[in-house]
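Student: prediction below, plus the sequence it came from.
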Amino acid sequence: MIGNLLGARKELARRTALARQPRPDGVSGPPLKLLLGELGALAARHRPAKLDRHVARDPQPVMLLPGFGAHPGRMRRMQLALEAAGHTADDWGLGFNLGPTQDNFVFLMRRVGAMARLHGEPVALVGWSLGGLFAREIAHRQPDSVRCVITMGTPFSGDRRANNAWRAYQLITGHPVDEPPIECESTKPPVPTIALWSPRDGVVAPRSACGWPGERDRAIAVRCNHLRFPSDPRVIAEVLRQLDFDD
């Protein structure tokens, strides 16, 4: 028991040291006022705006991948809107997103492959924040199973510390944000890749979520908080439009 306690303390100290690492020179996340706006949005009670009715031009299977620390339930409103439009929408099947591991990534790739076989066509992956990094990597590894990737506030471009969540990420996952336990491609996946980003994002630097030409096929600005990406009517409407887009 004493050995277990000492081991736990050592691990906590290691993770705390990761969380206290200095941010590299010249790298910054969104300003404090935008971060405070995220906290205000999280605490505010409001009635969600009504969603416009949309009928999918080409119904397709869609998988929704939540952001870091989020449960798939946070994407429920988007899932219901996709289903109402005629798509078949499923969550990622892993509960809370607490970062990548070898096991959960193998599970995800198998799940995407199984969905593609079940429906007889590739799956559209819609990932919020960290969920978008999962989506991009899955598309790299099994592009035949993926129709397109839509990221929402995902920090796929530039330094992985250009956000206000990297220290919490390192504390919880136990690894540096730019050294995940799985090998990741930094290039654009070989499928249509759309980046939704917001100038009001208080968590991820807009440039990181927008990327540069060559890192994604299209970048579309939507004005919402980072924490509202999966529920904001403007974002949901844009996701529905992008799923109808002919590449």
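Tutor: On my side now, so go ahead.
Student: only C-alpha atoms from now on, for both contacts and neighbour counts.
Tutor: OK.
Student: now the helices: where do they sit in this structure?
Tutor: Listed in chain order, the helices of the chain (DSSP state H) span 2-19, 32-43, 76-85, 102-119, 130-141, 166-173, 206-210, 233-243.
Student: any chance of a markdown table for these, columns mean neighbour count and distance to residue 224?
Tutor: Below are the helices of the chain laid out as a markdown table (neighbours: other C-alpha atoms under 10 Å; distance: least, C-alpha to C-alpha, whole Å):
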| stretch | mean neighbour count | distance to residue 224 |
| --- | --- | --- |
| helix 2-19 | 13 | 28 |
| helix 32-43 | 14 | 10 |
| helix 76-85 | 20 | 15 |
| helix 102-119 | 16 | 28 |
| helix 130-141 | 24 | 17 |
| helix 166-173 | 20 | 21 |
| helix 206-210 | 24 | 12 |
| helix 233-243 | 19 | 8 |
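Student: and here's the other structure:
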Amino acid sequence: MALRTPSTAPHAPPSLALLALEFRAPWEFGAVLPAWPALQRAPRGDGHTVLVFPGLSASDASTLPLRRYLASMGHDTEGWNQGFNFGPRAGVLERAKRDVRQACEATGRKVSLVGWSLGGVYARELAKELPECVRCVITLGTPFSGHPKSTNAWRLYELTSGRDIDREHAQFDLPQAPPVPTTSVYSRSDGVVAWQGSIQRHDHPEIENIEVVASHFGIGLNPSAWFAVADRLAQPEGGWRPFDRFGLLGLKGLIYPDPHRA
């Protein structure tokens, strides 16, 4: 059963109660240590390059724990190397496109793109422009299918980028999926992004949505999100299969909620 096709009709931003729950992010990262044995049971990668893009107002420091975990699982990980992400200012996307092309040409292999929040928007749009260079796209708490103001961060976006978010949104078809295997990892308890805006319509067969229990600020540090990312990245090129949320003796079914539920 497919999820409902997302709409650009405005969803209310997450409530103040959910926003207050964002303070649980440090505890999510703290759960990595006890979860480490399970995290090491994720399938190992084949050494292809994985570029990881940070969220709004964040830098590569925010994605370092995730990148180190992925490196331990056999992936060649790199940050975006552009300092703090203050939106798609002049030259930002051009530099990112150049990095994707260079990584692909240097290794002779396609590159996987992982993006946290706004970084996921970059990853999706880069894959649309460079499908010949991109192996798969994975987003974490990324708003791409809802109204641009269905978040608690749109004012911060306008302040840091100097751009009008409605005008910016109108320039791109953000809900359209990249023509490569694409995974959206999201949380219904996200306190920044309305979760409905992270639901990917099924534009082609290699599309999926994976729900985790996480905060927005913690989803990139959350062990269940890490396992899902590692699992998706380890798939052989051309051998994509949907995420099995009941694997590991069925224990994953307790960790990954059914994204199709009402």
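Tutor: That came in fine, so what should we check first? Predicted model only: the values in this text are computed from it and were never measured.
Student: report the TM-score for the pair.
Tutor: The TM-score (TM-score structural alignment, normalised by the length of structure 1) is 0.83; 223 aligned residues with a C-alpha RMSD of 2.3 Å.
Student: quick one on the thing from earlier: would you turn the helices of structure 1 into CSV with distance to residue 151 of structure 1?
Tutor: CSV is the format used below for the helices of structure 1 (distance: least, C-alpha to C-alpha, whole Å):
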stretch, distance to residue 151 of structure 1
helix 2-19, 26
helix 32-43, 19
helix 76-85, 14
helix 102-119, 16
helix 130-141, 5
helix 166-173, 18
helix 206-210, 8
helix 233-243, 9
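Student: of these, which approaches residue 186 of structure 1 most closely?
Tutor: Residue 186 of structure 1 lies closest to helix 130-141 among the helices of structure 1, at 8.6 Å (C-alpha to C-alpha).
Student: and the closest one, which stretch of structure 2?
Tutor: Mapped onto structure 2 using TM-score structural alignment, helix 130-141 of structure 1 spans residues 118-129.
Student: just give me the mean distance for the matching stretch relative to structure 1.
Tutor: Here the mean offset of stretch 118-129 of structure 2 against structure 1 after fitting is 0.5 Å, by mean C-alpha distance after the TM-score superposition for structure 1.
Student: show me what that stretch is in contact with.
Tutor: For stretch 118-129 of structure 2, contacts defined as C-alpha atoms under 8 Å, 6 or more residues apart in numbering pick out 52-56, 87, 93, 96-97, 113-115, 133-134, 137-140, 142-144, 174, 177-180.
Student: same check on stretch 33-42 of structure 2?
Tutor: Outside stretch 33-42 of structure 2, the residues touching it (C-alpha under 8 Å, 6+ apart) are 73, 223, 226-227, 230-231.
Student: which pair in those spans the largest distance?
Tutor: So, these by C-alpha to C-alpha: farthest apart are 73 and 223, at 13.7 Å.
Student: okay, strands next: where are they in the stretch 151-262 of structure 2?
Tutor: With DSSP state E, counting those that start in this stretch as the criterion, the stretch 151-262 of structure 2 has strands at 182-186, 207-211.
Student: which of these sits most buried?
Tutor: Among the strands of the stretch 151-262 of structure 2, ranked by average contacts under mean count of other C-alpha atoms under 10 Å, first place goes to strand 182-186 (a mean of 26).
Student: show me what it is packed against.
Tutor: For strand 182-186 of structure 2, the elements it packs on are strand 134-140, strand 207-211, judged by 3 or more C-alpha pairs under 8 Å, 6 or more residues apart in numbering; DSSP states H and E.
Student: noted, bye for now.
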